[in-house]
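>>> got a sequence here, can you build the structure:
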Amino acid sequence: MSNDLYLQLQWLPKPPEDWRMRLKQLTDAPNQAEEVRYLASHALSASQLEHLARRLGRIGASERESLGLTPFRLGIVSNGNLDLLVPQLVASAVRHGIWLDCVVGPYGQIHQQALDPAGIINSAQCQAVLLAIDYRDLVPEGQTDDPPAALRIAQQKLSAIRTAFLENAGAPSIVQTLVPPPESLFGNFDRRLSGTRRAQIAAFNQDLLGNMAQTPDYLLDVAAMAEQVGTASWYAPDEWHMAKLSVSLRASPYYADQLGRLLGAILGKSRRCLVLDLDNTIWGGVVGDDGIGGLRLGQGDPVGEAFVAVQQLARDLHGRGVALAISSKNDDTLARTVFREHPDMVLREDHIAVFQANWSDKASNLAAIAGSLSLDLSSLVFLDDNPAERALIRQRLPVVAVPELPSDPALFARTLAAAGYFEAIAFSQEDVARTGFYASNAQRAVLAGKAANLDDYLGSLAMEIRFAPFDAMGQERIAQLIAKSNQFNLTTKRYNGLEVGRLAVDPTVRTIQVRLQDCFGDNGMVSVVILRCATSDRWVIDSWLMSCRVLGRGVEKMVLAEIVRIARAEGASEIVGVYRPTSRNVLVRDHYEGLGFSSMGEDEEGNSRWIRSTAPVLDLPPIKVAQSVEQVEPASLAAQ
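Below is the predicted model of the structure:
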């Protein structure tokens, strides 16, 4: 398999024989949304991606909303030719649930576009700007008499570009690491000389990684991609000389998919749960036939070690906040016994949030798992060695990610990792604790099934709620929630980390972060509210979003009570809420009406406005308020 795993996107199924015919019929397809995603979900070549992008371009603006894809406007500047790359970016983004609108700067005019406030990029209201710049622009040819000075110049050039786009476009940059060319000047001695291009690129990347944390920018680690496929495959000298392609056509589908993953993570579309089959997926053999002692698992056996590697990767994902679940056609008691008693099991029962070992079909099991964890099916990744089971899930639950697996289990772990389903743009202690949140959700579901009625269930949870304004400590998690929340999100406005920081110190804005704790543990941050002053006596709810894992517990009433308290303290007599309908937030269509707001009507785009007085909220659920929002001066927030 070698680097073909990455170059050919082998975790994706190959295009079916009728792929081209279905592409031609796309604009007339009655189920166009499903067909668009289906066509993009395969391992497509550069040419196939380009053909798909052309067909997508024929879909009218009025039809795009019905596709269920999240729009993202991306500015792109480069020292290379983007004519062949941009269509691949557009088509690959669909695979990650995104309708990508690319605003491309003129060839080679990177600094001009960054510095001109009226330039194509800066005036396009982009959500991010991709700096598709390779070593040829930033690192000088050959050696130099003053390597440190040359390196400083390259660093300063990139820093100036990033700063200019942030100031003039109001958008963060997506910054690429640099890929060294495969050719060396001194052979094995090359890295030891500070003046060589290879050494300078290594120093440049190290400095870039070191200062990313102090910026709102995102990292696209192109150097890591090139390591995976080999720099000789990444760069094609003939394509550079003929067409100025800085990424070879052979490698560009992988690059495009990687960018799609990153944009998906920015929009909160990364997967959150890995569902594992058991027999011949995380251990060798069938436990019902071979018994625990007959399973191939553990050191000393190449096949057994391969399955250990799969479990190790799953455990590592669990450690960074990905929930683990089991879906296996198996006897429950026997399957659990392997987790408890087999000495070479890396995974244990306490790693598993939901254990579905039964004889039901796996589509039903996956739906049950998503329900138990309060996750959407689009959050799941299903790992199964059986091609028939994979095909069934793709057919019945197309939003579930199902990686193709090779016949050799030695490559299972690498294939899962290569697929990049769990792409991250940040990592916090709350991410580490998330697997505990999911496990607790499953326990709550069990408790709800035993309770006589809703009031008894809510009372038994012993809930405590805390409200606080946005602060520096919670800023990263707040930005994550704003990006990821789609179902319980009244306006689906998106604010990045930089904008969240600005909101925290805006004197015309009041912000709320909400945390919930119960008898099963800390749920973490579950809701975010942004209030804006409209007039002296009216405040508007700019954004209100909430994690679906706490639905049905009365949290929204408690949040409304806090909104009312804050508005009254500011002298307001009215609160206005706005609902902007999307294909994914139908859940909250009646939210304001259910909370006692009165309709103010709809605009031409179907956005509805709702109004309520600041009279106290009655009939609150049994949730103890452990902390309310304090009136904190903006200056003190900024200093945190």
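>>> CA only for contacts and neighbour counts going forward, please
Noted.
>>> now I76: how far from I121?
Going from I76 to I121 by Cα to Cα, to the nearest Å gives 8 Å.
>>> neighbour count winner among the two?
More crowded of I76 and I121, by other Cα atoms under 10 Å: I121, with 27 against 24.
>>> returning to what we had before: report the set of residues contacting both of I76 and I121.
Between them, I76 and I121 share these contacting residues under Cα atoms under 8 Å, 6 or more residues apart in numbering: V103, V104, G105, V129.
>>> spatially nearest residue to the second one (excluding sequence neighbours)?
The spatially closest residue to V104, leaving aside those adjacent along the chain, is I76, at 4.9 Å (Cα to Cα, 6 or more residues apart in numbering).
>>> one more: the first one?
If the residues on either side of it in the chain are set aside, V103 comes closest to G75, at 4.6 Å by Cα to Cα, 6+ apart.
>>> after the helix or strand hosting that neighbour, next one along is what?
Here G75 is covered by strand 70-78, with elements defined by DSSP states H and E. The helix or strand immediately downstream of strand 70-78 is helix 85-95, counting by DSSP H and E.
>>> before we go on, could you also do this sequence so I can check it against the first one:
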Amino acid sequence: MPRPPSTVRGASAPVSDDKIGEIVDAVIDAAPECVRKRVLLPAIDWALVPPHKVSLLVSSLDQARLPLPRWLAKPLLLAGHTLSSAARDALPGALAVLSRLNDAAGEPDEREALAASLEGLAYASDIDADTAVALVRRLLALSWDDEALRFALAQAHSAPQALRLAGGAFERHLADLPRLRIRMSGSSTTRVLADALHPAFGVEGWRTEISESSFGGVIGDLLSPPDDVDALVVLLDTDGLLATDWRREVQDVERIAAERVDMLGQALQVFSSQAAVPLLINTLPVPSRPTVGLLDRRHGAGLRRIVDSLNARILDAAAASARVIVVDADQALSGLAARDHVDPKLWYYGRIGYSHEATQCFARAFAEAWRIVQRGPVKVLAVDFDNTLWGGIYGDDGVDGLACGEDFPGNAFQALQQECLRLKAQGLLLVALSKNEAGALDAFEQHPGMVLKADDFAAHAVNWQPKADNLRRIAADLNLGLDSVLFLDDSPHEREAMRRLVPEVTVPEMPDDPAERPGWLRRLSATWPARLTAEDASRPAVYAARRAAQELQARAASFEDYLSALEQRLALSFVSERTVARTAQMHQRTNQFNLTTVRLGEADISALAADPTRGFALLGQVSDRFGDHGLVVAATVDIDGAEATIRTLLMSCRVIGREVERAFVGALVGELASRGVARVRGIYVPTAKNGMVRDFYQSCGFSPTGGEGSGTVWTFAIGDTEPPGSTYVTTSWER
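Below you'll find the model as predicted:
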């Protein structure tokens, strides 16, 4: 005979429904005392308790003047119950929204009323997995599939169960994403990771098609790189790569380990020289099970020593080639204890190198790395003042009352300012964005604890205007897209307003505790560079020079006077080993002044530079009276006898409109003439962002000669037409 349902979890013997009802009624009658002692109530399965009895429970607590504790409110809401507005208002955001959803009937006006709360909630980082799943389940029950999917995508890393729950909507979402073909290889079984990559890359905006190599086929794939995919993903694990036969002499163990390290290092070199696709590969995590105990890092047969050596070879390969993208295993797995990185049963059962949790972490890390490489980090950090960069309110507390110094909480705000300086040193532009009196900017000079200074900011808007409007203006002044901006503000209302009014801007949820913020900002992958060049570090100084030039232009009587006063210098050079990384970076990031938007990588540019008879890659470094703008203009040219084709021509927005581009093309034409070229072809391929260069070749004296695909072809006949140039730019060569 089937056992009757029980509303008390853990009951071991059959109990009649009537008896259970009496027990629940008695607990509800004694609710105030049960809450005070935190007994009995946690044992009840509230999904089986009717709503009117839950109302009696809440009413009983109200009469006793006891607030509904969070530990009780959560199971009530997860079970589908609703709470009074007074009880709901005392709850954190996620549970308050869940209560409103439990009470909703799916009407359009309810959906509109909850839209803002749901949008803001998606960015919260403190929602536990159970609550996230309940929210998605309720949204789907209301047929609010779009809201369910957006929330599930935003919470996918912390609550993957929620994304699985929204499976149907997620698959429809994936169908509209760009395709990414991945070859999956590894030192052990890769099937589990291949399955996890599908949703992980979907969250980042790609629909994956994954083919797997044979078991342990990593060396073969590196030596013979696939050419029919968009990326090769390699998962390395310690047991599969560094298994040891301890019957051998210790010297043999050391020798074999060294040979395996060399084999991988050499295979990575071959890949870098031959591959046409990027490689995403992980380092090995710190081993939690040493082979030589305390000596593990010093002894030749120590596992930690071998792991360190192998990881060094991987990092060396990445330093030598931008095609090798390394996922740091220790960073990817930092949320797990080392002993949880592997699951012995999975290894012995199916040669699966990592635990389920670790595999999920690796999937997220690989997808995140791909997003960083493809889209790059943000370029601008726009940051608030009050209770963000310092503690307190400038207008209320004055400079002396602001918390920023050696003592808590001032030291936490000071540490966040140090993090801002770190990001500036890596090329991010700092922008001050504060609703405040104009004098608030002076606090950085007047307060002795401030690490940041006013001139650290590339731009500022300190006024009472809406921050969204101020940011739009600043982005236009800097000639940068709003999608390159990261906005930090302690106010949930300002964050929500920025998300709604300027959805292109990245607006993360900051921790409430100032002590958590410095470490949180370091972990924020939107700021992580894929590769750093000397120009990245100098970018803030470059924009300072650009701002000074703009001020000069505002004072000049005419545009010609402004150009003359700039004293511009263009230094031309062919791409070298030192500059190839910057050249590739420009090809990946430049969109506006880019005639073809062909995204050449380091290997493509290096191959062209290595054979002068085939063509060349030319760079231009610009400086003026205010400073050095760095390497800002580049072109690659193919030469075929007396004819040359400008394959790519692009320039940073920093110096657009100052005739640098004309001087550069004139020097390029002159170089081609010295090599016996008579005709130079240029191609313009229109995109959504490069309309500003539609007529560039015509302005330089090129003539239209037809079309090529979606583009137009322009030709310059050397000797028949005067090469372009500029009287306002002095050119020189560095050969």
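>>> returning to that earlier point: need the counterpart of the residue nearest to V104 of structure 1 in structure 2.
Here I76 of structure 1 is matched to M184 in structure 2, going by TM-score structural alignment.
>>> any idea how far its match is from C653 of structure 2?
M184 of structure 2 is 38 Å from C653 of structure 2, by Cα to Cα.
>>> at the geometric centre of structure 2, which residue sits there?
Nearest to the geometric centre of structure 2 sits A526, at 3.3 Å (Cα atoms, centre = their mean).
>>> contact partners for it?
I372, P377, V378, L486.
>>> of those, just say which sits nearest to R658 of structure 2.
Using Cα to Cα, V378 comes nearest to R658 of structure 2 of the contacts of A526 of structure 2, at 26.3 Å.
>>> and the closest one, what element?
Secondary structure (DSSP H and E) places V378 of structure 2 outside all helices and strands.
>>> biggest strand in structure 2 by residues?
When structure 2 is parsed with DSSP state E, its longest strand is strand 627-640.
>>> show me what that strand is packed against.
Judged by 3 or more Cα pairs under 8 Å, 6 or more residues apart in numbering; DSSP states H and E, strand 627-640 of structure 2 is in contact with helix 534-555, helix 580-589, strand 615-624, strand 643-651.
>>> could the ones you listed be laid out in JSON lines, adding distance to R500 of structure 2 and mean neighbour count?
Below are these laid out as JSON lines (distance: least, Cα to Cα, whole Å; neighbours: other Cα atoms under 10 Å):
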{"stretch": "helix 534-555", "distance to R500 of structure 2": "29", "mean neighbour count": "18"}
{"stretch": "helix 580-589", "distance to R500 of structure 2": "26", "mean neighbour count": "22"}
{"stretch": "strand 615-624", "distance to R500 of structure 2": "39", "mean neighbour count": "22"}
{"stretch": "strand 643-651", "distance to R500 of structure 2": "33", "mean neighbour count": "21"}
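>>> so which of these is nearest G395 of structure 2?
Between those, helix 534-555 lies closest to G395 of structure 2; by Cα to Cα that is 28.4 Å.
>>> average offset between the closest one and structure 1?
By mean Cα distance after the TM-score superposition for structure 1, the fitted helix 534-555 of structure 2 averages 2.3 Å away from its aligned residues in structure 1.
>>> and that helix, which stretch of structure 1?
By TM-score structural alignment, helix 534-555 of structure 2 lines up with residues 429-450 in structure 1.
>>> which residues sit against that stretch?
Outside stretch 429-450 of structure 1, the residues touching it (Cα under 8 Å, 6+ apart) are 318-324, 352-354, 372-374, 454, 457, 477, 520-524, 549.
>>> helices - which of these land there?
H318, G319, S372, L373, L454, Y457, R477 (DSSP state H).
>>> and which of the residues you listed is nearest to V576 of structure 1?
Proximity of those to V576 of structure 1 was ranked by Cα to Cα; the top entry is R477 with 26.1 Å.
>>> which residue in structure 2 aligns with the closest one?
Checking TM-score structural alignment: R477 of structure 1 goes with R582.
>>> neighbours of the residue nearest to that match when sequence neighbours are not counted, just the number please.
Computed as Cα to Cα, 6+ apart, the closest residue to R582 of structure 2 that is not its neighbour in sequence is T533, at 6.2 Å. A total of 17 residues lie near T533 of structure 2 under the criterion other Cα under 10 Å.
>>> what's near enough to touch V514 of structure 1?
By Cα under 8 Å, 6+ apart, the contact set of V514 of structure 1 is I465, R466, F467, A468, M525, V526, S527, V528, V559.
>>> go again using 7 Å as the cut-off
Contact partners of V514 of structure 1, counting by Cα atoms under 7 Å, 6 or more residues apart in numbering, are R466, F467, A468, M525, V526, S527, V528.
>>> can you find the partner of it in structure 2?
Checking TM-score structural alignment: V514 of structure 1 goes with G620.
>>> ok, that match to E661 of structure 2 distance?
Taken as Cα to Cα, the span from G620 of structure 2 to E661 of structure 2 is 9 Å.
>>> now do P704 of structure 2
19 Å.
>>> these two: which has the busier surroundings?
E661 (27 against 16).
>>> tell me the secondary structure for that one?
helix (DSSP: H, G, I helix; E, B strand; the rest coil).
>>> the one 3 residues further on now?
With three-state DSSP as the basis, F664 of structure 2 sits in helix.
>>> what about the aligned partner of it in structure 1, distance to V505 of structure 1?
Counting by TM-score structural alignment, F664 of structure 2 corresponds to V559 in structure 1. In this view, V559 of structure 1 and V505 of structure 1 are 21 Å apart by Cα to Cα.
>>> same check, this time on R532 of structure 1
12 Å.
>>> ok, now D190 of structure 1?
D190 of structure 1 is 50 Å from V505 of structure 1, by Cα to Cα.
>>> residue boundaries of the helices in the stretch 101-250 of structure 2?
108-121, 129-141, 145-154, 160-165, 167-175, 191-204, 218-223, 238-241, 250-274 (DSSP state H, counting those that start in this stretch).
>>> surely V617 of structure 1 and I563 touch.
No. Look at V617 of structure 1 against I563 with Cα atoms under 7 Å: they stay out of range, at 9.9 Å.
>>> show me which of these two is the more surrounded one.
Counted by other Cα under 10 Å, V617 of structure 1 and I563 do not tie: I563 has more neighbours, with 24 against 18.
>>> what about the more buried one, helix or strand, and which?
With DSSP H and E as criterion, I563 of structure 1 is part of helix 555-569.
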